[in-house]
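1. Starting from these lines, generate the structure:
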Amino acid sequence: MPLTRKAYRAAILHSLADPAEVGVEASYEYFEDGLLVIENGRISALGHASDLLPRLPADIDITHYQDALITPGLIDTHIHLPQTGMVGAYGEQLLDWLNTYTFPCESQFADKAHAEEVADIFIKELLRNGTTTALVFGSVHPQSVNAFFEAAEKLDLRMIAGKVMMDRNAPDYLTDTAESSYQQSKALIERWHGKGRLHYAVTPRFAPTSTPEQLALAGQLLGEYPDLYMQTHISENKQEIEWVKALFPERDGYLDVYDHYKLLGERSVFAHGVHLCDEECARLAETGSAVAFCPTSNLFLGSGLFNLPMAEKHKLNVGLGTDIGGGTSFSLLQTLNEAYKVMQLQGARLSPFKSLYLATLGGARALRLEDRIGTLQPGTDADFIVLDYNATPLLSYRLKQANNIAETLFVLMTLGDDRTVLQTYAAGNRVHQR
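-> From the prediction side, this is the model:
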């Protein structure tokens, strides 16, 4: 295979560390006139254009962007493929919303053609919004995961997904059994896990919809395949928490249910965590587990406000999630807009560099993929996006008033959306062009 080498010149910004741990100044690297060099799907060099240009071969293809910012591809640590068709459904909180909208919508994924159609729309939406990696819930049907992975594989995307395991407290047309969920998950793992840039996540929907037998088998799968992911929901809604206590009276609380069935670990991601206590945060951090912060859905479903400072205190890995379809936008820029407001309501600040971290390197760390994605460090996968400063008339005008990269970044995160993403690259290939 011939060596393919390309370079991209623009303002370039990426996270190096969590600002909560190293301070803002040490947390990022910014090149006002930067150059990113890609070889065979990986980043081979990053630096000031003036330093790198003289060292490059004369015939290298250089794309020069004016009024644009290159950042790592964005990482969505919690999203539901089968809920694409019900985004923005009116008027319910979590449990009623599941029964009224979610379960009927997910039932359509028994049909392979429907699953393939939605997988195509879903991936196009991710890429249009600059999301290059996502941790994805399928439906209870294996065909939902097959359709998603088939579409992702064609574009060589780094994606993680799993079939929902749900054997009680849901409509009969949408439940599996403990044994069938184990066998179907195992078949999907054998087919997809580690194929190209794809990974499998064991996916019990949440404690109330799984019997103890099913949760035990989910834990067994994690033991059988050591580098699998695990994704589920936790402490999103107060009614839900009370329900879990009633269903599992022998356990010490919601997190203890998952802990008992061996579902905590370095590749375990728990969505929401709005109502976690200090002890639960400490236990999640101790086991290397992560939480997906989903501000748009937490506001939309009236669930509550995630306590990011408490998570930081315990050095708990936190990623960002759009949580389509409880969330109302595929855009992680819009999700950060809401995250800022969630912090404001609690008297806390969310700096633009912490926001950048959450949407890139923080998500990569939550997924234990920081050696591959989430930064623009040489040696990592060439997953990056180009953000257009002139995407809308208001954005263009407002950014002309910005005095530094911190202000520019914050404006992109408050006024930006899918229109801001000019191009998306995955493994060095352009997979979206606005």
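2. C-alpha only now, for contacts and for neighbours.
-> Will do.
3. Strands of the stretch 1-150 of the chain, start to end?
-> Using DSSP state E, counting those that start in this stretch, the strands of the stretch 1-150 of the chain run over 5-15, 28-39, 42-48, 61-72, 74-80, 131-137.
4. Please work out which residues outside the third one touch it.
-> Defining contact as C-alpha atoms under 8 Å, 6 or more residues apart in numbering, one finds that strand 42-48 is touched by 31-38, 52, 376-382, 427-428.
5. at 7 Å what do you get?
-> Contacts to strand 42-48, defined as C-alpha atoms under 7 Å, 6 or more residues apart in numbering, come from residues 31, 33-38, 376-382, 427-428.
6. Quick check: ChimeraX command selecting the buried ones in the residues you listed.
-> Burial among the contacts of strand 42-48 is assessed by 16 or more other C-alpha atoms under 10 Å; the matching ChimeraX selection reads:
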select :31,34,35,36,37,38,376,377,378,379,380,381,382,427,428
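7. what's the closest of the contacts of strand 42-48 to Ala207?
-> Closest to Ala207 out of these is Asp381 (35.1 Å), distances taken as C-alpha to C-alpha.
8. for comparison, sequence B:
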Amino acid sequence: MRVYRSALLRFADDGSALYDQDGLLAVAPDAAGRERVVAAGPWQALSSHYAGHPVTQLPGRIIAPGFVDMHIHFPQTDVIGSPADGLLPWLENYTFPHETRFADLAYGEQVAEFFIDELLRNGVTTALTFATSHPASVDALFAQAQRRGMRLITGKVLQDRHSPDGVRDETEQSLMDTEALIRRWHGVDRLGYAITPRFAPTSTPEQLRGAGALAARYPDVWIQSHVAENRDEIRWARELFPASRSYLAVYDDFGLMRERAVYAHCIHFDDDDRALMRDTGAVAAVSPTSNLFLGSGFFDYASADRVGFGYGLASDVGGGTSFSPFHTMLAAYYVGREGQTKPGLSLTPEQLWWQHTAGAASALGLGGVVGNLQPGCEADFVVLNPAATPLLARKTQQARNLAELLFALIVIGDDRVVEQTVISQAKYGPGA
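-> This is a model prediction of the structure:
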């Protein structure tokens, strides 16, 4: 049993924030040896139950759930911050050339180590991530995540057409490789597999049909891809799949929309698309920094809520501009203010934080497992320092309520706020 005393942030089942200025968090290993939350709440109410256990005192700090990143590209770690005129030129000039290097396992291992370090340094404890079309890239990333005890989902990219040499795969072999990787990695420790068509235009109908067959054969694996990010991309998809009602409907036509299907962006939707997301249980990975950076458009929160489909936040590095959840939450606030059918939506700080923790976990089908600090959750959490910089200290000291405290962290905070990231018994950060 390990007991912590600190300010404590977590979320109720309805998404509302729960905050104890003087809180207690108790964690202990379960029968399988995986640490889980045993108790969380006010120190005064709970401390008598844990007398005799050593207590880690964290004065002036906040313990919060580890962040969940719903969409990120590990091989684009070195592509971040590359200038481009838009999505398709950015892929052609930067992303595809760089991803050819991941055929080399040793290169993939080196990038994967840095990538996992960067996630943990920024407080991200669960991630759904793209690898490349090379099976070696998947092996490299899974091995690094397994070594750290991290919960991570990834998969080999499927792209058998409209792709340059070095990243384009072969239809039948790509599907065989995908199934072999599922059998090798899915469900091992805290790892999960995602069937990963890059996006519809870079897969033949045969490859998408095969991916759908695998999704039916392995219903507990995830599916991830991109959709409706950019208007040029949408026109291209419609030209290639004229029989489908919409770009999104292409995936449904090939059996790739169901629970645990995660589609990044989902910007240029109509209500039929939104209803298709809702009815199939597919969810959106909202990627505000990449959408702003590439000029793709704005996710329509108001319409998503009106129709009722799930979503959560994602960094989308390397189109996204930062690993930091604070930067992502701030960009989502901008999108809420500017990019709605009814402009001026003001996402609350509690809503933004929920989208990057418990809400994202729920969207991934991992509600009650990660992204929260309620009893039974896996004990992934961050220790935050609200006085990490002079300006942040000055602002947070003036906070009159939780909303003002969280908003100050979102607007002014960055990786310096994350003092420690804790996964099971492993700690990352100063003093670890």
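9. mind giving me TSV with the strands of the stretch 1-150 of the first structure and columns for distance to Gln231 of the first structure?
-> Below are these laid out as TSV (distance: least, C-alpha to C-alpha, whole Å):
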stretch	distance to Gln231 of the first structure
strand 5-15	25
strand 28-39	29
strand 42-48	28
strand 61-72	24
strand 74-80	8
strand 131-137	8
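10. Please identify the deepest-packed of those strands.
-> Mean neighbours per residue, mean count of other C-alpha atoms under 10 Å, is largest over these for strand 74-80, with a mean of 28.
11. equivalent range in the second structure for that strand?
-> Against the second structure, the aligned range for strand 74-80 of the first structure is residues 67-73 (TM-score structural alignment).
12. After superposing, tell me the mean distance of the matching stretch to the first structure.
-> When the first structure is superposed, stretch 67-73 of the second structure averages 0.2 Å from its matched positions, counting by mean C-alpha distance after the TM-score superposition for the first structure.
13. can you list the residues that contact that stretch?
-> The contact list for stretch 67-73 of the second structure (C-alpha under 7 Å, 6+ apart) reads 123-131, 264, 285, 312-318, 356-357, 360-361, 371.
14. Quick check: which of the strands of the stretch 1-150 of the first structure is nearest to Asn307 of the first structure?
-> Using C-alpha to C-alpha, these put strand 74-80 closest to Asn307 of the first structure, at 17.2 Å.
15. Taking strand 131-137 as reference, get the angle to the closest one.
-> In terms of direction (axes from the mean of the first three to the mean of the last three C-alpha atoms, to 10 degrees), strand 74-80 of the first structure departs from strand 131-137 by 20 degrees.
16. wait, doesn't Val386 of the first structure sit right on Gly73?
-> No: counting by C-alpha atoms under 7 Å, Val386 of the first structure stays clear of Gly73, with 9.0 Å between them.
17. counterpart of Ala28 of the second structure in the first structure?
-> Using TM-score structural alignment, the partner of Ala28 of the second structure in the first structure is Glu39.
18. Tell me where the longest helix sits in the second structure.
-> The residue-count maximum for a helix in the second structure (DSSP state H) belongs to helix 105-121.
19. who does that one touch, helix- and strand-wise?
-> helix 135-148 (3 or more C-alpha pairs under 7 Å, 6 or more residues apart in numbering; DSSP states H and E).
20. can we see that at 8 Å?
-> Judged by 3 or more C-alpha pairs under 8 Å, 6 or more residues apart in numbering; DSSP states H and E, the packing partners of helix 105-121 of the second structure are helix 135-148, strand 418-423.
21. mean deviation of the helix or strand following the longest one from the first structure?
-> Pointing back at helix 135-148 of the second structure there. Using DSSP states H and E, the helix or strand that follows helix 135-148 of the second structure in sequence is strand 151-155. For strand 151-155 of the second structure, the mean deviation from the first structure after alignment is 0.6 Å (mean C-alpha distance after the TM-score superposition for the first structure).
22. and strand 151-155 of the second structure, what does it pack onto?
-> Packing contacts for strand 151-155 of the second structure, counted by 3+ C-alpha pairs under 8 Å, 6+ apart, involve strand 124-130, helix 135-148, strand 191-197.
23. Of those, which stretch is the most buried?
-> Among these, strand 124-130 has the highest mean neighbour count (mean count of other C-alpha under 10 Å), at a mean of 27.
24. What residues in the first structure pair up with that strand?
-> Matched against the first structure by TM-score structural alignment, strand 124-130 of the second structure falls on residues 131-137.
25. what's the mean deviation for that stretch versus the second structure?
-> Looks like 0.3 Å for stretch 131-137 of the first structure (mean C-alpha distance after the TM-score superposition for the first structure).
26. Which residues lie in contact with the counterpart of Tyr193 of the second structure in the first structure in this structure?
-> Residue correspondence to the first structure (TM-score structural alignment): Tyr193 of the second structure is matched to Tyr200. Contact partners of Tyr200 of the first structure, counting by C-alpha under 8 Å, 6+ apart, are Ile160, Ala161, Gly162, Leu188, Ile189, Trp192, His193, Gly194, Leu228, Tyr229.
27. Let's see that with 10 Å instead.
-> By C-alpha atoms under 10 Å, 6 or more residues apart in numbering, the contact list for Tyr200 of the first structure reads 135-136, 145, 149, 159-163, 185-186, 188-194, 227-231.
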